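Q: I'd like to go over a predicted model; first the sequence, then the structure.
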Amino acid sequence: MECRGDDSVFNFRRTDSTIPIWVAATVLALDQLTKVWAAAALDSQVIDVFWKLRLNLTTNTGFAFSAAQGFGPFLGVLALVVTVVLWRMRQRFSGALSNVALGMVVGGALGNVADRCFRSPRWGRGAVIDFIDLQFWPIFNVADMAIVTGVAILSVRMWFDQRGEVPLA
């Protein structure tokens, strides 16, 4: 699917390659906006939303689901390295769904790295803001949801690719 003509700047390939950028930027923006809101609105209060879902502000110096507490600087560098490696491998991911998933992982990782770099107590020692509490699972945030969902999609795609099957685009 390509626009014809010498003056055309749009074609499917170029558009397809920008999907991860737009998704990553959207995830990063949503993550940071929701964290700013949570830090302002949830300070010293818990909001019950529905059934087991509640909004409960906490900080996390570990990684996903509060594992490895206290390793914030190391985890920030590791997340940045993984993000760069994934980004450099983006040509290996074909199809819109894989590009969306890649953007989700990159945007989520950048959202949590931004917290580690710029949130208090000081540069490089910050904690990630978590606020989505299901009460039976560690508290998480929008970036965590994007990372887990993106990794799951990419894992399924790679599994299908290894089997020689073609999953959904």
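A: Sure, I can see it. Residues are numbered from 1 along each chain as shown.
Q: Could you use CA atoms for every contact and neighbour count after this?
A: Noted.
Q: quick one: buried residues of stretch 110-120?
A: Buried residues in stretch 110-120, defined by neighbour count with 16 or more other CA atoms under 10 Å: 110-117, 119.
Q: Strands along the protein, start to end?
A: Along the chain, the stretches classed as strands by DSSP state E are 46-50, 53-60, 128-133.
Q: So which of the ones you listed is the most surrounded?
A: Among those, judged by mean count of other CA atoms under 10 Å, the one packed with the most neighbours on average is strand 128-133 (a mean of 25).
Q: put this beside the first:
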Amino acid sequence: MNTEQQPDPSDTEEPRPAVLPRRRVGLLALAAVLAYAVDLVTKVIVTATLEGEKPVRLLGGAVYFQLLRNPYAAFGMDIGGTWLLTAIAIAVVVGIVWFARRIRSAGWAIGLGLVLAGALGNLTDRIFRAPAVFQGHVVDFISVFGPNGQYFPVFNAADSAITVGAGLIVLLTVLGRDYDGSVIPRGRKAADADGSNSADDTDGTDGTDTDDRGARS
């Protein structure tokens, strides 16, 4: 009588690779194109209708539309010459485009798409508007809580896209959602994962058979 145990076919099967979420390059590009179009169209309308005009009061004075040409960074922050701001914007655009193929999270794709659109929108002004190439002044036109930016710096749709996109990325990071679609372990889950790894190292699964060690001793 043959008592030899037959091998289980399932034991010989190679483990299947983990199925990764699909890349989100298309979603990133769509978000960037739409946000960039909004910024471009609003700036064209503003420069055509508000040049030399008084601020337009909206929502009971909560918002004002007025044309300002800004040589500084987003929200009027002065961090250096316009050439430096242009170089920073180009670096941001190149970095996001290079990183885009790694994105597998829809939230990250939208967030980076908005940041890309904002950087491209203001970069377009730096390149093509007066007073000179790479030194152009950005068109700002949204003032909240009062005209002339007396309570909050005047901004545009590109600045808003950068702020919303960056905020979304920060929120996803805090919630543990990584750019590749995976969930980052936090708190007790991370501690449990570390504990299970430590247990695996001590129960003989580190590549050394505990029975062999006992036999050798």
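A: Arrived safely, thanks for sending. This is a predicted model, so every value here is computed, not measured.
Q: Of all the strands of structure 1, which one is nearest Val36 of structure 1?
A: Distances from Val36 of structure 1 to each of the strands of structure 1 were compared using CA to CA; the minimum, 8.9 Å, belongs to strand 128-133.
Q: Which other helices and strands does the longest helix along structure 1 contact?
A: Longest helix in structure 1, counting residues (DSSP state H): helix 12-41. Applying 3 or more CA pairs under 8 Å, 6 or more residues apart in numbering; DSSP states H and E, we find helix 12-41 of structure 1 packed against helix 96-118, strand 128-133, helix 142-163.
Q: redo that, cut-off 7 Å
A: Applying 3 or more CA pairs under 7 Å, 6 or more residues apart in numbering; DSSP states H and E, we find helix 12-41 of structure 1 packed against helix 96-118, helix 142-163.
Q: surely Ile184 of structure 2 meets Gly176?
A: Yes - taking CA atoms under 7 Å as the contact criterion, Ile184 of structure 2 and Gly176 are neighbours in contact, 4.6 Å apart.
Q: Can you tell me, leaving aside adjacent residues, what's nearest to whichever residue in structure 1 pairs up with Ile162 of structure 2?
A: Here Ile162 of structure 2 is matched to Ile147 in structure 1, going by TM-score structural alignment. Spatially, and ignoring its direct neighbours in sequence, Ile147 of structure 1 is nearest to Val105 (4.3 Å; CA to CA, 6 or more residues apart in numbering).
Q: Quick one: closest of the strands of structure 1 to Gln32 of structure 1.
A: strand 128-133 (9.4 Å).
Q: Just tell me the aligned range of that closest one in structure 2.
A: When strand 128-133 of structure 1 is compared against structure 2 (TM-score structural alignment), it corresponds to residues 138-143.
Q: what do you get for stretch 76-83 of structure 1?
A: Residues 86-93 of structure 2 are where stretch 76-83 of structure 1 lands when matched by TM-score structural alignment.
Q: what's the distance between the residue nearest to Ile147 of structure 1 and Arg125 of structure 1?
A: With distances taken as CA to CA, to the nearest Å, Val105 of structure 1 is found 22 Å from Arg125 of structure 1.
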